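Asker: Provided below are the primary sequence and the corresponding predicted coordinates.
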Amino acid sequence: MSISIIQGMLNIPGAQQKIRAKGMEKPGFPENYTLIDVETTGLSPYRNRITEMGALKVRHGETVATFSELVKFPDSNKVPAFLTRLNGIDEASIEKDGKPVDEAITEYRQFIGSDVIVGYNVNFDLNFVYDLTLKYNLPILSNDYVDVLRLARSYYVNERHNRLLDCMRRLGIDENQEHRGLDDCLDTKSVFDALHDRFKQEHILRAHESVKNIDLAQSWPDIVRQTQVFRSPFNHKNVVIAGDLDLDAGELATAIENLGGFVQEKVNSDTDYVLTGDHDFFRTDLPELNEAKMRKDQGQKIRTWSEKFFLNVLDDWARS
């Protein structure tokens, strides 16, 4: 088994089924696509919910259809207050106007169809939508996609921040402060079109070159490591590997070290993560998990991750 990243996609023979089977990122400017944006209650598709789905259907560069729905879940529709202040979506509006989640995701998946997907930092949206399609037995969201954020970074190479709002200001696009799904779709399309008008061959090449192609299981020279750890979830982090993982322990340790992390033999006061096999995650007789739980109860910021969760975090980094 080997841990590698090919065209921005994590590749692990023998454990590929643990990772979301999303499509491939293809930087460019397709004429026909569906542009998506979702509003959520937080950053994690495991713990948080979609509150609103927005999308544009684009043909030959022109919007031909739109999608906009608040999403209502059967158990809870509470929204953090700071998000309500940001976009105006609250529990009352979802309960009143929201479409039941099973209907909303079915219609959303049908709206997307087999199109190339476009979005801003779109991997975030893809994770939420992918997990809902899986939950409701809909066609897997394996569409190839274009991330407008990567295009922006390739154009504004000397800028530290490239948020959607940053790009709108630089491009002279009127600001929309609604932060709603459909509004953000319209803003993203405006930035996408403006970048298309300005892009030259050098920008396209830079975007393609920034898509990761690396072997994580082979030790890297220090100079390579320094250039690759950008936004790595393990940079300067201490990691303990415990239990029975499908991954080869040696290759996993090399991958973590390549990403700027440090592998420890035992859980101690500066351990950041404990990685366990999927079947070990709820064991009560694993010393490393028990030690981590005790330290967490004492206030230490230590996280325990299953192999599947770890691999999806790594896949998200591969696509960044």
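Answerer: Alright, I've got the coordinates.

Asker: for the rest of this, base every contact and every neighbour count on C-alpha atoms.
Answerer: Fine.

Asker: tell me how many other residues crowd residue 46.
Answerer: Residues contacting residue 46 under the criterion other Cα atoms under 10 Å number 11.

Asker: just say helix, strand or coil for it.
Answerer: Look at residue 46: counting by DSSP: H, G, I helix; E, B strand; the rest coil, its state is coil.

Asker: show me what contacts residue 46?
Answerer: If a contact means Cα atoms under 8 Å, 6 or more residues apart in numbering, then residue 46 has no contacts.

Asker: check the gap between it and residue 84 for me.
Answerer: Per Cα to Cα, to the nearest Å, residue 46 is found 21 Å from residue 84.

Asker: pretty sure residue 36 sits against residue 54.
Answerer: Yes. Residue 36 is in contact with residue 54 according to Cα atoms under 8 Å; the separation is 5.8 Å.

Asker: more neighbours, these two?
Answerer: residue 36 (29 against 22).

Asker: for residue 145, give its distance to residue 212.
Answerer: According to Cα to Cα, residue 145 and residue 212 sit 15 Å apart.

Asker: so between these two, which is more surrounded?
Answerer: Using other Cα under 10 Å as the criterion, residue 145 and residue 212 rank with residue 145 on top: 25 against 19.

Asker: which strand or helix spans the spatially closest residue to residue 60 that is not a sequence neighbour?
Answerer: Once flanking residues are discounted, residue 60 sits nearest to residue 31: 4.6 Å by Cα to Cα, 6 or more residues apart in numbering. For residue 31, there is no host helix or strand (DSSP states H and E).

Asker: dump the residue contacts of residue 31.
Answerer: Contact analysis of residue 31 by Cα under 8 Å, 6+ apart lists 58, 59, 60, 61.

Asker: the last one contacts residue 32, doesn't it?
Answerer: Okay, so that is residue 61. Yes. Counting by Cα under 8 Å, residue 61 touches residue 32, with 6.6 Å between them.

Asker: then this one, side by side with the first:
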Amino acid sequence: MSLVNFESNTKSMELRKEDFFILDENGYRVRPMKGNSLFMFPDDYIILDLETTGLDPLVDDILEIGAIKVVDNVIIEEFQRFCRPDDISMLSGFIQKLTGITPEMLDNAEHPINVIKDFMQFAGDSIILGYNVHFDINFLYDEALTRNISPIKNDLIDVMRFSKRFLSDLPDYKLKTVAQELDIDSTGSHRAIADCKITHNVYQHIKNVIGNDGNAADEFYKKAINKRKPLDCKDITTDKTEFDITHPLYGQVCVFTGTLEKMNRKQAMQLVVDFGGENGKSVTKKTNFLVLGNNDYCPLIKDPDGKSTKQLKAEKLKESGQNIEIISENVFYDMLEM
């Protein structure tokens, strides 16, 4: 894969982010140099968490990179840096309220390329753990490509998937919810270093219960494939009877809004139920994901006057603490590959 060489650290004004991405035959973004997703319980690892202006690497920016280095199950070093977005106006009031990061905090922030390089040096070739870690890695991977540096290639472990198998009856699987269920302090959640430490404690709890026995880990993984009756969606059903209960769409209620670029809404809804999820017509307290068509998820949508009724309601529900995420069509496709 060849990349354009830049004379500066800024993204090219003539090229779009999507010009750097590789698409498969179905038009989905693929990341061929991305590390492998592992199922194991290492003693040495890096835990990573990002804070961003939104959930789509195609149009959103990284605000903060936080990480902790763990050796022999003990935290030995921390990494925390702010990144200054190319356009500070992308830092919406909604994100400021959610993360506590304000424009003033970013006045002296460094350029993303410098922070990413330093983080990659901090991480080395260690396994990277995270809570829904593919979200964080995809941001770093795509940002590196558009800045003309080698993308991150470390192997990954998603602690959220462990949590879904270990705790089977929670109302949701937000990091804070899982931590509270395990009596782990979740103070400071939605900031990078705090979330890293919470994730570390959740992982260590699960690891200590499951143990380091390879057979026990294998059995733990096998049980993650669960048989259940197909979900009874009104018009969209599935013939599948086996689902990976650790998949991010399993048991989640998805609502679509706007026109999708790569498929029609019926096809997208079919994918949801095929992964064990449910579809909803409108945003309610049961909704977990509001998926915006790519044309609706753009910088302009951050203007309150440009947001749909569904998005405004979803933001209000998220601010009240509901387990709901507002994602783009592209991020939805990324989730299918996890």
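Answerer: Everything's here; your move. This structure is a prediction, so every number in the text was calculated from the model and none was measured.

Asker: who touches both of residue 36 and residue 54 of structure 1?
Answerer: Counting by Cα under 8 Å, 6+ apart, the common neighbours of residue 36 of structure 1 and residue 54 are 181, 185.

Asker: the longest helix along structure 1 aligns to what range in structure 2?
Answerer: Counting by DSSP state H, the longest helix found in structure 1 is helix 181-198. Taken onto structure 2 by TM-score structural alignment, helix 181-198 of structure 1 occupies residues 192-209 there.

Asker: what about the helices in structure 1?
Answerer: Under the criterion DSSP H, structure 1 carries helices at the ranges 81-87, 91-97, 101-112, 122-135, 148-155, 164-171, 181-198, 201-209, 222-228, 249-258, 287-297, 307-318.

Asker: quick one: average offset of the fourth one versus structure 2, please.
Answerer: To tie it back to what came earlier, the one meant is helix 122-135 of structure 1. Compared with structure 2 after fitting, helix 122-135 of structure 1 deviates on average by 1.1 Å (mean Cα distance after the TM-score superposition for structure 1).

Asker: which parts of that helix are buried?
Answerer: By neighbour count with 16 or more other Cα atoms under 10 Å, helix 122-135 of structure 1 contains the buried residues 122, 123, 124, 125, 126, 127, 128, 129, 130, 131, 132, 133.

Asker: and the last one, what's its match in structure 2?
Answerer: Going back to what we said before, that points to residue 133 of structure 1. The alignment partner of residue 133 of structure 1 in structure 2, by TM-score structural alignment, is residue 144.

Asker: equivalent analysis for the first one, please.
Answerer: Under the alignment defined by TM-score structural alignment, residue 122 of structure 1 is paired with residue 133 of structure 2.

Asker: ok, its match - contacts?
Answerer: 48, 49, 156, 157, 158, 159.

Asker: tell me how far it lies from residue 167 of structure 2.
Answerer: Counting by Cα to Cα, the gap from residue 133 of structure 2 to residue 167 of structure 2 is 18 Å.

Asker: ditto for residue 71 of structure 2
Answerer: Distance of residue 71 of structure 2 to residue 167 of structure 2, computed by Cα to Cα: 26 Å.

Asker: on that earlier part again, the longest helix of structure 1 vs structure 2, mean deviation?
Answerer: Helix 181-198 of structure 1, aligned to structure 2 and superposed, deviates on average by 1.0 Å (mean Cα distance after the TM-score superposition for structure 1).

Asker: of residue 61 and residue 32 of structure 1, who's got more company?
Answerer: Per other Cα under 10 Å, whichever of residue 61 of structure 1 and residue 32 has more neighbours is residue 32, with 17 against 14.

Asker: that older thread, touching, the match of residue 133 of structure 1 and residue 116? I think so.
Answerer: Yes. Here residue 144 of structure 2 reaches residue 116: they are 7.5 Å apart, a contact under Cα under 8 Å.

Asker: picking that back up, between the helices of structure 1, which one is closest to residue 12 of structure 1.
Answerer: Among these, helix 307-318 comes nearest to residue 12 of structure 1, with 9.2 Å by Cα to Cα.

Asker: who are the packing partners of the closest one?
Answerer: The contact analysis (3 or more Cα pairs under 8 Å, 6 or more residues apart in numbering; DSSP states H and E) places helix 307-318 of structure 1 against strand 9-11, strand 273-276.

Asker: quick check: which of the ones you listed is nearest to residue 253 of structure 1?
Answerer: Among these, the nearest to residue 253 of structure 1 by Cα to Cα is strand 273-276 (10.9 Å).

Asker: identify all contacting residues around the closest one.
Answerer: Outside strand 273-276 of structure 1, the residues that touch it by Cα under 8 Å, 6+ apart are 237-245, 267, 288-289, 292, 302-307, 310.

Asker: how much space separates residue 258 of structure 2 from residue 82 of structure 2?
Answerer: Here the criterion is Cα to Cα. By it, residue 258 of structure 2 lies 33 Å from residue 82 of structure 2.

Asker: neighbour-wise, which of the two wins?
Answerer: Shown here are residue 258 of structure 2 and residue 82; by other Cα under 10 Å, residue 82 has more neighbours (23 against 15).
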